[in-house]
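**Q** With the sequence up front, the predicted model follows.
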Amino acid sequence: MPDLLSGSLANVLPADLSFALDLGALFLIFRRDRWATAGKRQLSDYMQAFAHFGGLQKVFHTRSFGRHALVNDSVHVYKVSHFNDLLADYKSYFKADYKQIYTGFPAELWAVLLSEKIQVEKDDLVIELYQSWKIYWQGHPSSKGKDESLLHFNAMAAAFQAGGDLLETAQADAQTLIPVIALTVKHPYTNSADFFVECVHLMTQKYVDQIGDGLIFVKVGPEAYPDDQTYFIYTVDEEF
């Protein structure tokens, strides 16, 4: 049974359902033990955000999905994310082995931030990249592949110093070197929270086709973009 069902007061409530929230013509019924996400935000908040997108008359079902919520309207499966949910996700990408930096972000994001935030000479940037490369490998319990990775790093550094594009020169070992570049971009931020906020802003404004399955992406919240009032709704390829 889903964590939240859509119906009407004429429905007979199952024994394990104990709470109903009236949103105009829409009644949302919650299971007592599962009406918050892993981010501790109430599931009703996500449903109100989706109701603004889907309309109060639309029948849909939902369940918590980690920090987020999944919604099924019988046509698509959507993920509903609060701004802080994406913020927490992106912070987690910069932990452990850093693999999700490569899979979770478009490489172009780092090109944008490099041009805006990294104001150093090439030689100095290569030194910072090398420091990030060492940090990257500190996050790996095994040094398998490290020697080969160093060869790829040196080739990237040489090509970059010779006038090549940094992201293009990283493609020979992109799964390692793109996270190294991302770590280098993050370093100048005195407050790392500002870095992650900027990542969310850029991803949800410039790279929305990289979030979810790229079919539908909608921002729900005031136009002034106060982060604590903003939700994002986007289609995903997930089982409901």
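**A** Cool, the structure landed.
**Q** From now on I want contacts and neighbour counts done on CA atoms only, so please keep to that.
**A** Noted.
**Q** what residue is smack in the middle of this protein?
**A** Geometric centre of the chain, nearest residue: residue 86, 4.3 Å, by Cα atoms, centre = their mean.
**Q** just the strands in the chain please.
**A** Using DSSP state E, the strands of the chain run over 4-7, 17-23, 26-31, 61-65, 68-72, 77-82, 217-220, 231-235.
**Q** Reformat those into CSV and put mean neighbour count and distance to residue 95 next to each item.
**A** Putting the strands of the chain into CSV (neighbours: other Cα atoms under 10 Å; distance: least, Cα to Cα, whole Å) gives the following:
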stretch, mean neighbour count, distance to residue 95
strand 4-7, 20, 33
strand 17-23, 13, 38
strand 26-31, 21, 33
strand 61-65, 22, 21
strand 68-72, 23, 20
strand 77-82, 24, 21
strand 217-220, 18, 27
strand 231-235, 23, 24
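**Q** adding another structure so you can compare the two:
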Amino acid sequence: MATAGKKPLTDYIRAFAHFGGVNNVFHTRSFGRHALVNDGVYVYQVSRFDDLLADYQSYFKGDYHAVYTVFPAELWASLLHDKIQLSSDDLIIELYKGWKAFWKKQELNAERQAASLAAFNEMILSFQKDGDLLEAADADAEVLIPVIAITIQRQYAKRKDFLMDCIKLMTFRYVDQIGDGQLFVKVGPEGYPDEHTFFIYTVDEDF
């Protein structure tokens, strides 16, 4: 597992010490690019913007399972509403391209892929009828939600801009979806951009 971020672990420790936690005594270790802190009561994860950026980038390079498990479906609804300007017909075309991109990253399984295509067509029919894409994706949410995410990502000229929008939404609007949802705070000088801010949140991790 990689060491914590590009910054030294001591910077993560200082950020947590500034936050204070519950107790003054705590123990810290690297956790991928991040740091874990155990203060004897809770386990916290300390992350920088770039740490989240690296994680999110990896989710779109693998089999996309983390795209389904990490992000709330509402995130994609927000991006579709706020960032993506497509007619319904164009969106359906782009969704099919996203579905094909999804299956390029999966192990070849003709039976599963045929079942997935049937679920995709069911989603499209439901979307055309009711106009609620996320609800329509319930036909096979574990595949179709990532397909929607891939489709949105493909509309950005730069993948980094897409990932940064995901982080900004997660750290402003969907903070209850980060970590175990019990606590989320930002540590950094007033008015600093997110790139210079530490995010601290409780997690269900062994220390």
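**A** Yep, that arrived. As the structure is a prediction and not an experimental result, all values here were calculated from the model.
**Q** thinking again about what came up before, how about TSV for the strands of the first structure, with distance to residue 134 of the first structure added?
**A** Converted to TSV, the strands of the first structure look like this (distance: least, Cα to Cα, whole Å):
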stretch	distance to residue 134 of the first structure
strand 4-7	46
strand 17-23	52
strand 26-31	48
strand 61-65	34
strand 68-72	33
strand 77-82	34
strand 217-220	37
strand 231-235	35
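**Q** residue in the second structure matching residue 58 of the first structure?
**A** In the second structure, residue 58 of the first structure lines up with residue 24, judged by TM-score structural alignment.
**Q** about what we covered before: nearest residue to the residue nearest to the centre of the first structure in space, ignoring adjacent ones along the chain?
**A** Nearest non-adjacent residue to residue 86 of the first structure, counting by Cα to Cα, 6 or more residues apart in numbering: residue 200, 6.7 Å away.
**Q** measure that neighbour to residue 137 of the first structure for me?
**A** Distance of residue 200 of the first structure to residue 137 of the first structure, given as Cα to Cα, to the nearest Å: 26 Å.
**Q** same question, residue 212 of the first structure
**A** Using Cα to Cα, one gets 29 Å for the distance from residue 212 of the first structure to residue 137 of the first structure.
**Q** For residue 118 of the first structure, what is the corresponding residue in the second structure?
**A** Using TM-score structural alignment, the partner of residue 118 of the first structure in the second structure is residue 84.
**Q** Same question for residue 210 of the first structure.
**A** Checking TM-score structural alignment: residue 210 of the first structure goes with residue 177.
**Q** Touching, its match and residue 170? I think so.
**A** Yes: counting by Cα atoms under 8 Å, residue 177 of the second structure does reach residue 170; the two are 7.4 Å apart.
**Q** if we can go back for a sec, can you verify my assumption that the residue nearest to residue 86 of the first structure contacts residue 89?
**A** No: Residue 200 of the first structure is not in contact with residue 89 according to Cα under 8 Å; the separation is 9.8 Å.
**Q** quick one, which of the two is more surrounded?
**A** With neighbours defined as other Cα atoms under 10 Å, residue 200 of the first structure and residue 89 compare such that residue 200 has more, 21 against 15.
**Q** and the gap between the more buried one and residue 178 of the first structure?
**A** Shown here: residue 200 of the first structure relative to residue 178 of the first structure, a distance of 18 Å by Cα to Cα.
**Q** repeat for residue 238 of the first structure
**A** Taking Cα to Cα, one finds residue 238 of the first structure at 27 Å from residue 178 of the first structure.
**Q** Settle it for me: which of the two has more neighbours?
**A** Neighbours of residue 238 of the first structure and residue 178, each counted by other Cα under 10 Å, are more numerous for residue 178; the result is 25 against 12.
**Q** Aligned against the second structure, show me the partner of that one.
**A** Residue 178 of the first structure maps onto residue 145 in the second structure, by TM-score structural alignment.
**Q** same thing with residue 79 of the first structure?
**A** When the second structure is aligned by TM-score structural alignment, the residue opposite residue 79 of the first structure is residue 45.
**Q** Repeat that for residue 227 of the first structure.
**A** Under the alignment by TM-score structural alignment, residue 227 of the first structure pairs with residue 194 in the second structure.
**Q** you'd agree its match is up against residue 49?
**A** Yes: between residue 194 of the second structure and residue 49 there is a contact under Cα under 8 Å: 6.2 Å.
**Q** which non-adjacent residue is nearest residue 36 of the second structure?
**A** residue 45 (4.6 Å).
**Q** Show the contacting residues for residue 93 of the first structure.
**A** 99-101, 104 (Cα atoms under 8 Å, 6 or more residues apart in numbering).
**Q** Where do the helices of the first structure begin and end?
**A** Ranges of helices within the first structure are 43-54, 83-93, 99-104, 107-117, 122-138, 146-161, 166-169, 174-186, 192-206, based on DSSP state H.
**Q** follow-up on the earlier one: and the match of residue 227 of the first structure, how far from residue 75 of the second structure?
**A** Counting by Cα to Cα - residue 194 of the second structure and residue 75 of the second structure are separated by 19 Å.
**Q** Leaving out the residues flanking it, which one is nearest to residue 205 of the second structure?
**A** Excluding the flanking residues, the one nearest residue 205 of the second structure by Cα to Cα, 6+ apart is residue 43, at 6.9 Å.
**Q** mind listing what the one you found touches?
**A** Here residue 43 of the second structure is in contact with 36-37, 202-207 (criterion: Cα under 8 Å, 6+ apart).
**Q** Go again with 10 Å.
**A** By Cα atoms under 10 Å, 6 or more residues apart in numbering, the contact list for residue 43 of the second structure reads 21, 26-28, 36-37, 201-207.
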